[in-house]
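1. Take a look and give me a structure for this.
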Amino acid sequence: PAPAGARRRPASPRASWRDDDAAGDSWRDDDAAGASWRDDDAAGDSWRDDDAAPRRGTASRPPQPPLATRSRGSGIRFGEDAELDDDAEGTAEVDASNLARASRRGPDESSSEQTAELGAAEVARDLDDPDYDPFAEVEATQKKTKQADPEREKAMRVLSIVGLLGIAIAVGIYLQATKPGEWKKVDAPEPIRVAVGQTVRFDEPWAPVDPPAGRYMPDARGEPYVIEDGAVARVEWVVPHVEGRAIFLIHGLQEGEAYFQLRFDRSRRVKVFRIIVEGDDPHDLARDKRRAEFRKLHPKKLREILATAKATGDTYRERRDFVGKESYYRLSWQEYARAVDAAEALRSKGLALPEKELRAIEEAEQRAREEYDAFVQRELAIYRDLVRKNEPRRDRVDQLRRLLRGISHSCDARYKRFRLILSKLYEEPVNADGNEYCEHDPAR
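-> Take a look at the predicted model:
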């Protein structure tokens, strides 16, 4: 029953939570029948704090969630409709027995009951204390669980040392296995022989797995790649990009010995080649030989040779500017030289030869030689200009062939170099006209 003088609140239109098995039971405990949510020792006191009691003119506290209790039967009901009509509407009063029972409830109960259980433990803590640290107990627990383990640290130290030793041994074995060997010097079995003023080609094969050092894509302009330039000989490496062999042009400058070498980095060896330069230019020897033969001929035969050579030289000179006749520059020079040799043979026999005729033949030879050299230089300049301007490949190849026909001397160093560039770099046929044959010339 409500206290005397208290106003009774109208019954809620909502249905109250009553247990069907305990009809008529309200929010009352069997042991405290007729008691409301009040403490026996403090009758009339409710579960609200005196300081938190609603005052006149202030907003009342929001309604609290209903508390659940177990009735006599197995059902549960909520006392939302059993609230008292006092000044603190919606506030339930709990007696001492209900509080003790709520504090003993397990984790399966509602969150409100679990909060009541934790309330007792929080009483001893002053949450308003500025020195209160909610994480102190957690940190203390972590410190206890993370204590150092001497045995574990010792084992880890031993494993680290063993690992470092294993790495050091492996690195040492690797360095020893990959350590390059000593350089070896290998001499070529046979020397390379060349005469003074002569140019010879020398090929040195090599294995694809052990190429020589210094290889590169050659200069298409035809600039010589000289690897040895001494007083005795000059060594030029032509088209060094060619696979499987190194091609050299060796020029004899004066009598003596010279050396050049190839370095093979893979096999750690250096191969040394010896060059022996001795004897005169075979072209000079061939001309001397022809002169000697002319001196044996009858004067009449010599006059025929003289006249024929001079006329042939004039013909070559007249037709040398025709398309495809560039070789006539050198042929005219060679014919005038043959006429000079025949005239000298006639004079050696004591036969009279007009001085004017002899001088004219000698001047024709000199002029033809100068014109030949000038033509070769001009064609070479045109070709290099095409390369520099990166003109179409066909134009460069055609000009290079014209240059080779102009040189028209298979023993000439320039002819050898540009022929290799045409065949190895451009990979084009030479299409020579056959007039380049040399084999130390004279004797036409």
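2. going forward, measure contacts between C-alpha atoms and count neighbours the same way
-> Noted.
3. how near is the closest residue to residue 307 other than its chain neighbours to residue 294?
-> Distances taken as CA to CA, 6 or more residues apart in numbering place residue 339 nearest to residue 307, at 7.3 Å, with adjacent residues excluded. To residue 294, residue 339 is 11 Å away according to CA to CA, to the nearest Å.
4. neighbour-wise, which of those two wins?
-> Of the pair residue 339 and residue 294, residue 339 is the one with more neighbours under other CA atoms under 10 Å, namely 28 against 22.
5. Touching the helix or strand where the more buried one lies from outside, list them.
-> Using DSSP states H and E, residue 339 sits within helix 328-348. Residues from elsewhere that reach helix 328-348, judged by CA atoms under 8 Å, 6 or more residues apart in numbering: 290-291, 294-295, 299, 302-303, 305-310, 312-317, 319-320, 352-353, 358, 361-362, 364-366, 368-369, 371-372, 375, 406-408, 442, 444.
6. If we go by neighbour counts, what in the strand or helix carrying residue 370 is buried?
-> Using DSSP H and E, residue 370 sits within helix 355-388. Counting neighbours by 16 or more other CA atoms under 10 Å, one finds that the buried residues in helix 355-388 are 358, 361-362, 364-365, 368-369, 371-372, 375-376, 379-380, 382-384, 386-387.
7. Do a quick rundown of the strands in the stretch 101-250 of the chain.
-> 184-187, 192-194, 199-205, 226-229, 233-238, 245-252 (DSSP state E, counting those that start in this stretch).
8. Out of those strands, which one sits most buried?
-> Mean neighbour count (mean count of other CA atoms under 10 Å) peaks for strand 233-238 among these, with a mean of 24.
9. helices or strands next to that strand in the packing?
-> In terms of contacts (3 or more CA pairs under 8 Å, 6 or more residues apart in numbering; DSSP states H and E), strand 233-238 is packed against strand 226-229, strand 245-252.
10. To compare with the earlier structure, here is another sequence to fold:
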Amino acid sequence: MPAERIRVEGVIKLFGERAHEGLDLLRKGAGKDAIRERSGAVLGLDNVSFTVEEGEILVVMGLSGSGKSTMLRCLNRLVEPTAGSIRVDGVEVTTLGSKALREFRRQTFGMVFQHFALFPNRTIAENVEYGLEVQGVAPAERRRRALESIELVGLRGWDAKLPSQLSGGMQQRAGLARALCVDADILLMDEAFSALDPLIRREMQDELVSLQRNLRKTVVFVSHDLDEAIHLGGRIVLMRDGAIVQAGSAEEILLAPADDYVRRFAEHIDVSSVLTLGRLVDETPPLLPESLHAEDAWPLVETRAPDEVLVVTCDRHMPVGRVSRDRLGAPGARGRRLDALMDGGIARARSTDVLRTVLPLLAREPLGIAVVDEHNRFLGLLTRERVLHALARTRPGDGEWNGSTPAPGAFPSSHSTRSATTVSTGLPLTFPA
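-> From the prediction side, this is the model:
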């Protein structure tokens, strides 16, 4: 289990000369407007709590003024919290003296801002090695590490150029290389890609995901863009008026929004880029074991089953083919096992795959796709009907679906089922009631 790197508990930030008076009012239950009217203090963070695990990308997001950037800066005390606890690798950051804080920042954090903040009169290599220069690292060693970081972000050969000779995307890569060069385990990124053109922005997002996967950096990423948060993966902390309104995966926020604000925030998201197959499967599709003979299978499918039924192995219940009602009822079928009558080849996909990645495959599979877990165990069938309902955010046989029923887990079943029979293999056969 990943180790916890950051723990934020009850962090409050009030701006203004009478911040502590505002803190007393907040603790007595006063709201943001009342605090400002009575003390002049502006509430920036309102009892914020969350954790970040090692190797995780946590995206802190919200609209302008939500407190997301303030929270990021509180982590390394570029903004001084008014109250609360911030522990990083077990160290209580809020109690560090100025000298200890500076050293802790240098050793622990790398920062990447929206604006590249490169020195215009220094080369890219000189910019990247600047953090090591401040630390007193020998010139040869810091240049070696700078060149390694420059290559990591895809800027090999540009180390002798000035920032003005690079595109915006390349300058942002240089900023990322500078953060990586000091070998900080935790990257704090504040709207790092929002100033870039859309195509370059997506390239940088991909670059960050790749770097995080290879280097296992812990990343706290501030963004106002839910599409960006989804693309980066990991958990999302959604803020409003200085408080966290919901925290969880992109799926949880999309399927079970905590309130109307979250629902509006997520309403324009491409569902297919968020939902994983495990949430959409029909867990009780009609199944027939491959060892069953046609005359035994025929009464089960004659009137109840779809035109085609999945055939599964007797040991692992894994789909291996499909058989049609017409083939089971054909004159020459009697006495033959289903594995001799079926059409083999059922497409499979992982339960963790995102829906968008399997849509072309589903278009070629009229019966659906077999969804399996990480151990290659069959979980259920992904059908076109269920996908269409998911894309429309509706529930089969019902009205609008917003994910609140059921709670995050399997997608609701499209039909009630009952056990039809159990053959000698012990495999239950289920058909629509």
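11. May I have the TM-score of the superposed chains?
-> The TM-score (TM-score structural alignment, normalised by the length of structure 2) is 0.19; 136 aligned residues with a CA RMSD of 7.2 Å.
12. just to revisit the earlier point, among the contacts of helix 328-348 of structure 1, which are located in helices?
-> Judged by DSSP state H, the contacts of helix 328-348 of structure 1 include 290-291, 294, 299, 302-303, 305-310, 312-317, 319, 358, 361-362, 364-366, 368-369, 371-372, 375, 406-407 as members of helices.
13. Okay, the spatially closest residue to residue 417 of structure 1 that is not a sequence neighbour and residue 388 of structure 1: tell me how far apart.
-> Closest residue to residue 417 of structure 1 apart from its sequence neighbours, by CA to CA, 6+ apart: residue 238 at 6.6 Å. Going from residue 238 of structure 1 to residue 388 of structure 1 by CA to CA gives 20 Å.
14. number of nearby residues for the residue nearest to residue 260 of structure 1 when sequence neighbours are not counted?
-> Distances taken as CA to CA, 6+ apart place residue 273 nearest to residue 260 of structure 1, at 5.5 Å, with adjacent residues excluded. Residue 273 of structure 1 has 17 neighbouring residues, counting by other CA under 10 Å.
15. Of the helices and strands packed on strand 233-238 of structure 1, which is nearest residue 100 of structure 1?
-> Residue 100 of structure 1 lies closest to strand 245-252 among those, at 106.1 Å (CA to CA).
16. Run through the neighbouring helices and strands of that closest one.
-> Counting contacts by 3+ CA pairs under 8 Å, 6+ apart, strand 245-252 of structure 1 packs against strand 192-194, strand 199-205, strand 233-238.
17. again, 7 Å this time
-> strand 199-205, strand 233-238 (3 or more CA pairs under 7 Å, 6 or more residues apart in numbering; DSSP states H and E).
18. Could you dump those into CSV with distance to residue 174 of structure 1 added?
-> Compiled in CSV, those are given as follows (distance: least, CA to CA, whole Å):
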stretch, distance to residue 174 of structure 1
strand 199-205, 33
strand 233-238, 38
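19. how about those strands, which one is nearest residue 397 of structure 1?
-> For residue 397 of structure 1, the closest of these is strand 233-238, at 17.9 Å, according to CA to CA.
20. by how many degrees do the closest one and strand 199-205 diverge?
-> Computed by axes from the mean of the first three to the mean of the last three CA atoms, to 10 degrees, the angle separating strand 233-238 of structure 1 from strand 199-205 equals 60 degrees.
21. my read: the residue nearest to residue 417 of structure 1 touches residue 245, true?
-> No. When contacts are counted by CA atoms under 7 Å, residue 238 of structure 1 is not listed as touching residue 245 (10.8 Å).
22. Strands of the stretch 1-150 of structure 2, residue ranges please.
-> Counting by DSSP E, counting those that start in this stretch, one finds strands in the stretch 1-150 of structure 2 at the ranges 4-15, 42-53, 57-61, 83-88, 91-92, 109-113.
23. So for the fourth one, what gets flagged as buried?
-> It stands for strand 83-88 of structure 2. When neighbours are counted by 16+ other CA under 10 Å, the buried residues of strand 83-88 of structure 2 are found to be 83, 85, 86, 87, 88.
24. for that strand, packing partners?
-> Going by 3+ CA pairs under 7 Å, 6+ apart, strand 83-88 of structure 2 lies up against strand 4-15.
25. How many neighbouring residues does the residue nearest to residue 70 of structure 1 when sequence neighbours are not counted have?
-> Closest residue in space to residue 70 of structure 1, ignoring its immediate chain neighbours: residue 76 at 5.3 Å, by CA to CA, 6+ apart. Residue 76 of structure 1 has 15 neighbours, counted by other CA under 10 Å.
26. what about residue 76 of structure 1, distance to residue 116 of structure 1?
-> On the measure of CA to CA, residue 76 of structure 1 and residue 116 of structure 1 end up 19 Å apart.
27. What segments of the stretch 201-350 of structure 2 are strands?
-> 218-223, 236-240, 243-248, 287-289, 308-312, 319-324, 343-344, 348-350.
28. Kindly calculate the angle that the third one makes with strand 57-61.
-> So the one you mean is strand 243-248 of structure 2. When the same axes, to 10 degrees is applied, the directions of strand 243-248 of structure 2 and strand 57-61 differ by 140 degrees.
29. Noted, bye for now.
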